[in-house]
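Engineer: my questions are about this predicted structure, shown below with the sequence.
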Amino acid sequence: MKPEEINVEDNISTVKQFLLLGFYELPTLQGFLSGVFFVVYLIIVFGNSLIILITVSDAELKKPMYFFLAHFSSLEICYVSVTVPKIMVNIWTQKRSISLLDCATQMCFFFILGTSESLLLSAMSYDRYVAICNPLQYPLVMNPKKCVQLVIGSWFSGMPIQIEQTCQIFSLDFCGANEIDHFFCDLPPIIKLACGDTFMHELSVYVVVILVGAIPFILIIVSYSKIVSTILSLPTASGRSKAFSTCSSHLLVVLLFFGSASIMYFRPKSKHSAGIDKLFSLFYTIVTPMFNPLIYSLRNKKVIAALRKLFFKT
C-alpha cells in the first residue's frame, strides 16, 4: 500500500521529512528485490575490491592505466554505498521516511561521486590518448606526479559545485506532497515536490550537468576520435588489435555511464515519469558499477593474469 502523505499547512514549508516510495507498487516482490539488491551490492563491492587489490599488489599493473582503474573502482564502491544500503533498509523495515537533512546529504554525496567518476573517466581517456597517440612521450607526460594530480582533481573538483547545487535545491519550499516516487533522493523527483517556480533551479541543474558531464564526455569523444585515427593508421593488424584492446574496455564503460545518465538528466521535466526515471537510475547507479569489474577483467589479459596469480599463486 502506498504510504500516506504527511499533513502540511498550505503555502508554508513545513515538510520535515520525505517518504521514499521505492518499489511500493510491487508489494509481493519486496523479499525478492531485497535479495537482488543485497547480492548485487556484494558483487559490486567484491568485484571492485578485487580490482583494487590486484592493481596494488601485482608488479605488472604498476602503470598509470591501472592506477586510475584502482581509483575508479574505489569510486564505484563509494558511489553505490550512498544509495543501495538505504534501499535495502527501506525494503527490510518498510520504513520509508528520510529527513530533509539526510536526503540532502545523500543527494550531495551521490552527485559529488558521480562528478568524480565523470572527471576520472575523462582523465583515463587522456591517459589512453597519450599512450597511443604519443607513446614516446608517455613516460614523461604521465609521470607519477601528474597521475596523482589528475586523481586528486577528479575526486575533489566537483565538491564545491555539487554542495552549492544541493544547498540551492533544498532552499526551495516544500509545502505540499512529501512522497518521492523513487528509491533514493534523486534530483528530478525532488524538484517535482517543490512549491512555486523552479525554472531557475532547473536551469542551474542543466548548467551543472553540462559542466561536469557534457564537457568531460566531449573531451573523451575528442580523445577517442584521435585514438581511433591513430590506430587505423598503424601498419599491422596485430598492432591495431593490441591498441584497440587497451582502450575498448574504458570506452564501453564511458558509453554505459554517460549514456544512461544523459538520458536521465537532459530530458525536459515534462518527459520525466517515475517508472522510466527508476529504470535509468537503476542502470547507472547499480547495473553499470556491477558490470565494470567484469568489463575490465574479461577484456584485459594483464588483469586476467593478475587474478590467476592471486587465486592460484601461479
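Structural biologist: Received the coordinates, thanks.

Engineer: only C-alpha atoms from now on, for both contacts and neighbour counts.
Structural biologist: Noted.

Engineer: ranges for the strands of the stretch 1-150 of the chain?
Structural biologist: If you assign secondary structure with DSSP state E, counting those that start in this stretch, the strands in the stretch 1-150 of the chain sit at 17-20, 97-99.

Engineer: please compare the first structure with the one that follows:
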Amino acid sequence: MPTNRRYHLAKRPDGLPDDDTFDLRETEVPEPGPGEALVRLLYLSVDPYMRDRMRAGESYAEPWDVGGPLYGGAVGEVVESNGAGFDAGDTVVAEFPWAEYATKRGADLTPVDTGALPVSTALGVLGMPGRTAYFGVRDVIEPSGDDTMVVSGAAGAVGSVAGQLGELQGADVIGVAGSDEKVDWLTDDLGFTAGINYQEEDVADRLAELADGVDAYYDNVGGPVTDAVFPQLNVDASVGICGQIALYNDESVPTGPRKLPGLVQTRARVEGFLVGDFAPRFEQATAHLGELVAGGDLQYRETVTEGLENAPDAFRGLFAGENVGKQLVEIAAPAEE
C-alpha cells in the first residue's frame, strides 16, 4: 500500500495564507474501521469559505484546529469497504481531508452519478456551487422578466451558474468580473447581457450606463463592488448575500459609507443564505442542473490544478481571480483512465 500525503494547518494566517500556513505530512494510508470505507481521492475542491475556517473566531463553518487537517469537498474512488455499504471502485463525494487517501463512514458518503459528464462536476456545476447558485436565484433573489440582475464574482463557479439561471428566468444579467477575458466569456459564451471589468472600469459609472437601476443582486464578493451596486438598487429590489471574498483576508472589518439607509427608500430586501439550508432539495437541484447542462442551456468551466502539493497555490489563486469557473485540484486520475 502506498504512503499517504495530507495537509495540516500549520498556523493561523495573517492576511493571505502563505506557504508557512500549510504543512504537508506523509503518513500511513489509514485502514477503514467498522462501517467505514477507504477512499482514494481524485479531485479536491478549494473554495473561498475555507479562508474563514483558518480563523480562530466563530463563523458559520467550524474553524480548523492548528495542527489539524484541512478539509474540503472531494470526489474519490472506494478502495476498500468495511461494511460501509459501498463496493471497491464506487465513486463517492463527501467532505474529506486535503489528502490522497482518507476513511469515511459509509453514512457520510454520497454516490456520484454525473451521467455523461466528468465526475469532477460533482464538485462544481452539479455540486455545492451549482446548488448554491440554483437556490440563490430561484428562492432568494427570484429575478423575472424585465428585471436587471447583477452578479458579482460572475466568472466563478457560483456566479457563472447564477447568471445563466437568471437569464433563463428572463432577466437581463450584468456580470462583474476581473478581466476582459472573463467578461468576454460571460457575454460571448454564457449569454450574459453585459459585463463589467472591475479592474479597468468604474463599476458604479458603468452600471449606470448599462441599466436603469438594479432589481436583483447576487453578491459573491462584497467590498467595493457591492458598495457600487447598493446605491443603484430599485424599489423592491432583492439582494442575496452568498459570499464576501473581497473581505476574507482582512484582519479587521473595513468601514466605509453606510449603505443601509438607502434600503428604507427602496424597500429592498437583503438576505444572506447558506446552501445547507436547502439540503432536503439537493437532489432536485442537481437533477435540474444536469438536465440544463445536457440540453445545452447551461455551460460550465473548470480550472484544474494538478497535484495535491499544489493545492495551496490553487487556493490562493481564488483571491487573485486566477480561476475561471470552478477551481479544482486533481489528486489522481480515475481508475478507468
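Structural biologist: Good, I have the coordinates. This one's a predicted model, so the numbers in the text were calculated from it and none came from an experiment.

Engineer: let me see the TM-score of these two.
Structural biologist: TM-score for the superposed chains, counting by TM-score structural alignment, normalised by the length of the first structure: 0.25, backed by 125 aligned residues with a C-alpha RMSD of 5.9 Å.

Engineer: just the strands of the stretch 1-150 of the first structure: most buried one?
Structural biologist: Mean neighbour counts were compared across these using mean count of other C-alpha atoms under 10 Å; the top stretch is strand 17-20, at a mean of 22.

Engineer: and that one, what other elements does it pack with?
Structural biologist: Identification of packing neighbours for strand 17-20 of the first structure by 3 or more C-alpha pairs under 8 Å, 6 or more residues apart in numbering; DSSP states H and E yields strand 97-99, helix 100-133, strand 179-180.

Engineer: okay if I get these as a markdown table plus distance to Leu219 of the first structure?
Structural biologist: Supplementary listing: these in a markdown table, determined by distance: least, C-alpha to C-alpha, whole Å:
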| stretch | distance to Leu219 of the first structure |
| --- | --- |
| strand 97-99 | 38 |
| helix 100-133 | 7 |
| strand 179-180 | 35 |
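
Engineer: out of the ones you listed, flag the one nearest Ser248 of the first structure.
Structural biologist: helix 100-133 (10.2 Å; C-alpha to C-alpha).

Engineer: the closest one: which residues count as buried?
Structural biologist: Using 16 or more other C-alpha atoms under 10 Å as the burial criterion, the residues of helix 100-133 of the first structure that qualify are 103-133.

Engineer: what helices and strands are in contact with it?
Structural biologist: Counting by 3+ C-alpha pairs under 8 Å, 6+ apart, the elements that helix 100-133 of the first structure packs against turn out to be strand 17-20, helix 64-81, helix 138-141, helix 144-156, helix 159-169, helix 215-232, helix 237-266.

Engineer: list the buried residues of the longest one.
Structural biologist: Within helix 237-266 of the first structure, the residues scored as buried using 16+ other C-alpha under 10 Å are 240, 243-244, 246-247, 249-251, 253-254, 256-258, 260-262, 264-265.

Engineer: show the subsequent helix or strand relative to it.
Structural biologist: Read in the C-terminal direction, the helix or strand following helix 237-266 of the first structure is helix 274-282, with elements assigned using DSSP states H and E.

Engineer: just the angle between that next one and helix 237-266, please?
Structural biologist: Between the axes of helix 274-282 of the first structure and helix 237-266, defined by axes from the mean of the first three to the mean of the last three C-alpha atoms, to 10 degrees, the angle is 140 degrees.

Engineer: how far out from the middle of the chain is helix 274-282 of the first structure?
Structural biologist: Chain-centre distance of helix 274-282 of the first structure: 15 Å, with C-alpha atoms, centre = their mean, to the nearest Å.
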